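Enquirer: when you get a sec, could you give me coordinates for this:
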Amino acid sequence: MRIFLAVYRSGSVTAAAAQLHLSQPAVSKQLRALELESGRPLFVRGPRGVVPTQEADRLAREVGPHLDALEGATARLVGRGTDATVHVGGPADLLSIAVAPALAAAPGAPRLRLHTGVADEVLDRLAADELDIAVAARPLRRPGVRQEPLFTETLVLVGNPAWAARLPAATLDAAPLAALADVPLVAFDEELPLLRRYWREVFGASLDAGAAVTLPDFRGVVRTVSAGAGVSVVPRYVAAGAIGRGELVELHAPSRRPRNPIALAFRPPALGRPGVEMVRALLRAAAAGWDR
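Expert: I've put the predicted structure just below:
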């Protein structure tokens, strides 16, 4: 399994052999034995290395975190310690609300350094090899960076209970634009992208108003709306706690809410670093419950 992971993470039998101080034929022999045992191919061979199959992706997700944790435990046992620090990037609210708790509580998790920033900044740092892995709210392309779907966030229109009383669901269903015409808006940024998208996709109209308050952190948006400053559109996972406590109310429940894809981004060579594949697997597992 160590040989399999080394090939999977490096994308090369030759590189894995050098990393493990084995001969290339020995590594190839172990891979063939594993493929015979599993009854299906794990890699597609090509002129520039190997490409993992879906079966290899599944196997790496299952065994990678356990082998990383075992090697870390062994290193600590013999007093060598480990220099494995995984640098994770992403938006501040998503890192704070979902990513950090999911990673820090995992048994055998590596040391973590979380770096906040907007999607452009985070992906630039990832491409420059300053980060090991990142979550990005927009599918922006960078050379050498691979992106895979992580989860999809649902956008909700929220206000505090006082605004909910002034904007009953029946009124919003019947005449939403008139009902919201003079309501103060709280936004993540000056361009109001989520509000404009909600107006366009749910109400079928453009939004011409500006924001009464803008601040670049959804946690601050939620607290400001809870205090009664107006209404906003935010990802559901950000508002879930405040809704559960009765501080916020989802003002409108359309048949289809707008949704945003969130990607997990990394440079494939980084998966060979201690702990990075474990972080990737932990995030993929935890993200399944983030939008509920």
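
Enquirer: from here on, just use CA atoms for contacts and neighbour counts.
Expert: Fine.

Enquirer: looking just at contacts, which helices and strands does the strand or helix carrying Glu153 meet?
Expert: Assessed by DSSP states H and E, Glu153 sits inside strand 146-159. Counting by 3 or more Cα pairs under 8 Å, 6 or more residues apart in numbering; DSSP states H and E, the packing neighbours recorded for strand 146-159 are helix 193-198, helix 218-226, strand 232-235, helix 236-244, strand 249-250, strand 259-266, helix 276-287.

Enquirer: can you do 6 Å?
Expert: strand 232-235, helix 236-244, strand 249-250, strand 259-266 (3 or more Cα pairs under 6 Å, 6 or more residues apart in numbering; DSSP states H and E).

Enquirer: show me where the stretch 51-200 of the chain has strands.
Expert: 85-90, 111-116, 133-136, 146-159, 186-187 (DSSP state E, counting those that start in this stretch).

Enquirer: now the strand holding Glu153 against strand 259-266, angle please.
Expert: Computed by axes from the mean of the first three to the mean of the last three Cα atoms, to 10 degrees, the angle separating strand 146-159 from strand 259-266 equals 140 degrees.

Enquirer: buried stuff in strand 146-159?
Expert: Across strand 146-159, burial judged by 16 or more other Cα atoms under 10 Å covers Gln147, Leu150, Phe151, Thr152, Glu153, Thr154, Leu155, Val156, Leu157, Val158, Gly159.

Enquirer: to compare with the earlier structure, here is another sequence to fold:
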Amino acid sequence: MIDFEWYRSFISIYQHRSVSAAAKARILTQPAMSQHLAALEAEVGEPLFVRAPRKMIPTEKGKELYTKIVPLIENLEKMTLDIRFASGVDSAVPLIRIGSPSEYFTKGALSKLAHLEIRMSAVFDVAGVLLNALQKDDADLILTTQKVQMAGIEYVKIEDETFVLTVPGHFSASEEDVQDTEEWMNQQKWLSYGLELPIVRRFFRVHFGKRLEIQPYYIFPDLRTILEAIESGMGVSILPEYLIAESVKANKTKVMFSKLTVDNTIYAAYKVENKDNPYLQKIIMELQSNRN
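Expert: I've put the predicted structure just below:
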């Protein structure tokens, strides 16, 4: 008799093209995954993969089996989750672990998710660390601006965030006073998330077609801290509109050269094997909404 877990291990190996990566994804040992695959191949009667150096290549029989069983397995898992989701019993609701940049989660995502009756745990970090957490199953869903193509990972667009040049509210200069925009910007004290001024350099490249030559005057690895520094008159920076909205309204900061903007796309990323999880899909749907 074929064990259901053999199928799940086969699907994971197929999607990751690696026994070791599939083992990490399923939180199993590599020998256990190999045993599952060997047992399934014995039942099927022929190899499902060609073992190549550092890669598992599906055979024609492997491709045929994957095509046939994936919809069945996904529907069965989805049915189980749907039953739990519809029951309304809190103890049956799994904890959804979300990774995100702290600023976006706090100012952009939290208000959209606040009304959901879904248990959530959030962790904040940079894109690379969050993607690694997703791969290791330390996160179920991550919000990121970096779309790194990787086997077994799927991305869905959430929204575009618009960045603008943000200056202290008491700034005496106005757009009309500036004769040379580029020269004026080069004279400012710039605050940045990192030494390489990632979004600032992109802003210059988009609008002036050249590489930025200035160095950051202050480096704070948190956009909210940068915003507070601007409010305190320490310098200028390129910040997302959602983050500065309240500050601008309170006249603590203002936008200079409002027509000069740069967009960043926010994506939700998750493992393909969890695509039909109704909790993840509900969270993604809410994040894509215009709810404030």
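
Enquirer: on that earlier part again, quick one: closest of the strands of the stretch 51-200 of structure 1 to Ala56 of structure 1.
Expert: Nearest of those to Ala56 of structure 1, taken as Cα to Cα: strand 146-159 at 15.3 Å.

Enquirer: where does the closest one end up in structure 2?
Expert: Aligned by TM-score structural alignment, strand 146-159 of structure 1 falls on residues 154-167 of structure 2.

Enquirer: that stretch vs structure 1, average distance?
Expert: Stretch 154-167 of structure 2, aligned to structure 1 and superposed, deviates on average by 0.7 Å (mean Cα distance after the TM-score superposition for structure 1).

Enquirer: which other residues reach that stretch?
Expert: The contact list for stretch 154-167 of structure 2 (Cα atoms under 6 Å, 6 or more residues apart in numbering) reads 236-241, 253-256, 261-270, 272, 288.

Enquirer: and the aligned residue in structure 1 for Thr225 of structure 2, how far is that from His115 of structure 1?
Expert: Per TM-score structural alignment, the equivalent position to Thr225 of structure 2 in structure 1 is Gly220. Counting by Cα to Cα, to the nearest Å, the separation of Gly220 of structure 1 from His115 of structure 1 is 18 Å.

Enquirer: can you check Ala137 of structure 1 too?
Expert: Separation of Ala137 of structure 1 from His115 of structure 1 (Cα to Cα) stands at 15 Å.

Enquirer: cool, and Pro268 of structure 1?
Expert: Counting by Cα to Cα, the separation of Pro268 of structure 1 from His115 of structure 1 is 19 Å.

Enquirer: let me know the secondary structure of Gln35 of structure 2.
Expert: Using DSSP: H, G, I helix; E, B strand; the rest coil, the structure places Gln35 of structure 2 in helix.

Enquirer: residue in structure 1 paired with it?
Expert: Per TM-score structural alignment, Gln35 of structure 2 is not aligned with anything.

Enquirer: and Gln35 of structure 2, what is it in contact with?
Expert: Counting by Cα under 6 Å, 6+ apart, Gln35 of structure 2 has no contacts.

Enquirer: gap between it and Tyr270 of structure 2?
Expert: 27 Å.

Enquirer: before we move on, what about Tyr218 of structure 2?
Expert: 35 Å.

Enquirer: in terms of neighbours, single out the busier of the two.
Expert: The residue with more neighbours, out of Tyr218 of structure 2 and Tyr270, is Tyr270; 24 against 17, by other Cα atoms under 10 Å.
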